[in-house]
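[1] Sequence isn't available, so here's the structure alone:
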């Protein structure tokens, strides 16, 4: 069993992860073009990457070193070239009003790269105002994949040059680490464990996401808990999809009480709860009111200046005793229509405080999709993983599980968690994951990935 301290301080145990921490590349600065190196050309508007394919250059979901998404930046006279790492001699260029791959010797391969603030850049055809851009989004649709070359300097023409091998720094001492510098082991569908009570109709109970109860999860070092809540006549209960025929359902307040009691016994620990939330705000408020001592440990980022000053240190949270965060995926606008917002009683709206990658890597068996892209990028929403605000960096929830919790697959996936975090999700979000959410955390040693991420910071 790993102690909670081990989750925050253990040394890296794999060569690849050590290399990720200690092999720096020059960082992209906001006031100059980055030094030559290998980069992702990443849209500031969508968080998606420029990818080469059959002559086209399109924005695709970040896929690490797969899918022709890495580009070698080098100077060429007063301009710059971006040569695709998979096809030497072929560069990101343009043909008319479209981005294309062209021979690096072509005049259409050169770009004037200029800072656009906040670590962003524009890429313009030399001597013109025609810039590489994401095409405008048609009504009710995502932005088109094909990248454009057009006049203008809106966010659609702003790009991050994200280093493939970023500069990292050692983790600060324990007493000065901020919440957004730390990574926590997180259990997906933590309640669906078959130990604490029923969570689904009988057949589904044969496929638990976890096999240990909440108290054992806390003892094992799990510090993030994903819980689905549904409305019942006497409050909010924990169940998956349909709550019909669930035997011995567990109420939300029962598991929250377990967490509050744990925090009161362990004053140096921090716990975070993520609610997939299908209840009315009044029902949720009444449910939380049943938890003894909740107000003593509940952390309110909306009342402590987090948006203006950044996330607190763990030492500050320990000093105040406020070490439990609760987030809901519910919509603020829907609650405003109902006349009661969840944050009025301490439940934060997740889209306002976090970013999160898409929740599925595919079915429980067969092919995997390791691309890392925002859960909240679709025809109606555009919250890229790269979202930041002046003085504030959202926490990053990294989902690493499939549609169905097949034990053998979960164990294999969990053994690859550190590699996906480093090669796919960290550059996709331009930040380190703060919550690594997995099925069957007892398989494949995902705590080792948490330990590795907790040896460095990603500036």
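    Alright, I've got the coordinates. Since we're looking at a predicted model, the values are computed, not measured. Numbers count the residues shown, from 1 in each chain.
[2] make it CA atoms for all contacts and neighbour counts henceforth
    Fine.
[3] May I see the buried residues of the longest helix along the chain?
    The residue-count maximum for a helix in the chain (DSSP state H) belongs to helix 252-265. Within helix 252-265, the residues that count as buried by 16 or more other CA atoms under 10 Å are 252-257, 259-263.
[4] ditto for stretch 9-27
    9-10, 12, 17, 20-21, 25, 27.
[5] How about stretch 444-459?
    444-458.
[6] related to what we said a few turns ago, between which two of the buried residues of stretch 9-27 is the distance greatest?
    10 and 27 (26.6 Å; CA to CA).
[7] What ranges does the stretch 101-250 of the chain have for its helices?
    214-219 (DSSP state H, counting those that start in this stretch).
[8] Who are the contact partners of residue 69?
    Residue 69 makes contacts with 40-41, 49-52, 62-63, 84, as judged by CA atoms under 8 Å, 6 or more residues apart in numbering.
[9] now residue 32
    So residue 32 contacts 114-115 (CA under 8 Å, 6+ apart).
[10] switch to 10 Å and redo it
    Residue 32 is in contact with 113-116, 119, 121, counting by CA atoms under 10 Å, 6 or more residues apart in numbering.
[11] this is the other structure I want to compare:
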């Protein structure tokens, strides 16, 4: 779907990533225990992984092949063992009502694995009615890290056995790909580019997240745009934190008009806008009303049966002309109290349609944190990256940037995007990223990762 540009990946990079993504053993059927192999033991409730923590087994943020989170599944008599890849001979097991790592030769290392449907499993003590379980969530807190072995039932005792290298399938022909099968290059803080206008007070815009204006971003193949919008007496304005003293501020409708004009000229393209949204719903509606032709291209998944039937194909979107999807990170509950919900005028609540990993990999310089966990998992919210529903798979927004957009750091990080997407974030979400969001997309060739991810599907 993206136009050719200078950032296209080399064939070697794309082929290498695609080959790595599709080589594992086929997935097991819903009524069978997965075949022997290397897996993550992943909570259905939290999306976090069982990890060996000095003998205690705890749920930790997914960290790919780091953090002692990978387990080798193999049959053992009538049961199964899960041997830690970092400690040969040490298996996920039990000590009383606690989950522990024990010798793989011990009876406490054997599990009876029972399919629960929907690719979920129970791990039970073969000699008792006890299961591996996540502890209940205390009021005002997240679920405790240590895992228990007890009479847990329901989702707290339900687990995904996620392959470390998930099997992939061939990508459908262009036009026949559903929206959740496609990956889009996405510009974090796309408006903060120093070209279209100012974005940060007081007088100097430091550390721009991008170096090219919105129109050039579209020409370069960017198809996702993250925009911070704040309320001022002049309406909805794009800026960081505060719009006070921003030089040459840009209104939201101006950038949306650029995107709509592009889509009207390119009927085969699809664009998504993510609003970090600090305006009243009435102000946002008035801003959208200023965009000529918006209603002609606006995609409304809430009115087209997406939740019941899944995402449409790109051909179906092009045929309908609905090729602009707008999300807000605002709260539906807050809007209800204000008397106007944003989806009544076509802005979707992002938490209802997507999952998203934590937004930062760390400070602008120095080492980075590659763990991939939900942005919406805290004391008030539990939306795991693994969330899915019958017939509906949320789109996956993968953030890959730092607290500050230092050019040299962004270049290094972007060059590693493909590796993090495949080995860390894809298994963490049990889905392929739909949006790869980066700073300075012009550095480090992040389009190579986009192109490679668009060569296969995640099951």
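    Yes, it's here. Everything numeric in this text was worked out from a predicted model, so none of it was measured.
[12] tm score of chain vs chain?
    Once superposed, chain against chain, the TM-score is 0.97 (TM-score structural alignment, normalised by the length of the first structure); 458 aligned residues with a CA RMSD of 1.5 Å.
[13] if we can go back for a sec, toward the C-terminus, what is the element adjacent to the longest helix of the first structure?
    strand 271-278 (DSSP states H and E).
[14] returning to what we had before: any chance of the contacts of residue 32 of the first structure in a markdown table, with distance to residue 411 of the first structure too?
    Formatted as a markdown table, the contacts of residue 32 of the first structure follow (distance: CA to CA, whole Å):
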| residue | distance to residue 411 of the first structure |
| --- | --- |
| 113 | 44 |
| 114 | 46 |
| 115 | 44 |
| 116 | 44 |
| 119 | 38 |
| 121 | 41 |
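[15] re the thing from before, on average, how far is the longest helix of the first structure from the matching bit in the second structure?
    Comparing helix 252-265 of the first structure with its match in the second structure after superposition yields a mean distance of 0.2 Å (mean CA distance after the TM-score superposition for the first structure).
[16] That helix vs strand 271-278, what angle?
    Interaxial angle, helix 252-265 of the first structure versus strand 271-278 (axes from the mean of the first three to the mean of the last three CA atoms, to 10 degrees): 170 degrees.
[17] now for helix 252-265 of the first structure, which elements pack on it?
    Using 3 or more CA pairs under 10 Å, 6 or more residues apart in numbering; DSSP states H and E, the elements in contact with helix 252-265 of the first structure are helix 214-219, strand 224-232, strand 235-238, strand 271-278, helix 281-289, helix 294-297, strand 324-328.
[18] Now find how far off-centre that helix is within its chain.
    26 Å (CA atoms, centre = their mean, to the nearest Å).
[19] Enumerate every residue touching the closest residue to residue 388 of the second structure other than its chain neighbours.
    Spatial nearest neighbour of residue 388 of the second structure, chain neighbours left out: residue 394 (6.3 Å); criterion: CA to CA, 6 or more residues apart in numbering. Counting by CA under 10 Å, 6+ apart, residue 394 of the second structure touches 180, 307, 310-311, 350-356, 385-388, 431, 434.
[20] if I line the two up, what does residue 394 of the second structure land on in the first structure?
    Using TM-score structural alignment to pair residues, one finds that residue 394 of the second structure aligns to residue 394 in the first structure.
[21] Next, find the distance separating that match from residue 381 of the first structure.
    Separation of residue 394 of the first structure from residue 381 of the first structure (CA to CA, to the nearest Å): 17 Å.
[22] repeat for residue 76 of the first structure
    39 Å.
[23] And for residue 309 of the first structure?
    Noted for residue 309 of the first structure: a distance of 27 Å to residue 381 of the first structure, by CA to CA.
[24] wait, doesn't residue 344 of the second structure sit right on residue 284?
    No - here residue 344 of the second structure does not reach residue 284: they are 11.7 Å apart, not a contact under CA atoms under 10 Å.
[25] Which of the two has more residues huddled nearby?
    Neighbour count, other CA atoms under 10 Å: between residue 344 of the second structure and residue 284, residue 284 has more, with 22 against 11.
[26] How about residue 363 of the second structure: what's its closest non-neighbour residue?
    Closest to residue 363 of the second structure by CA to CA, 6+ apart is residue 403, at 5.0 Å.
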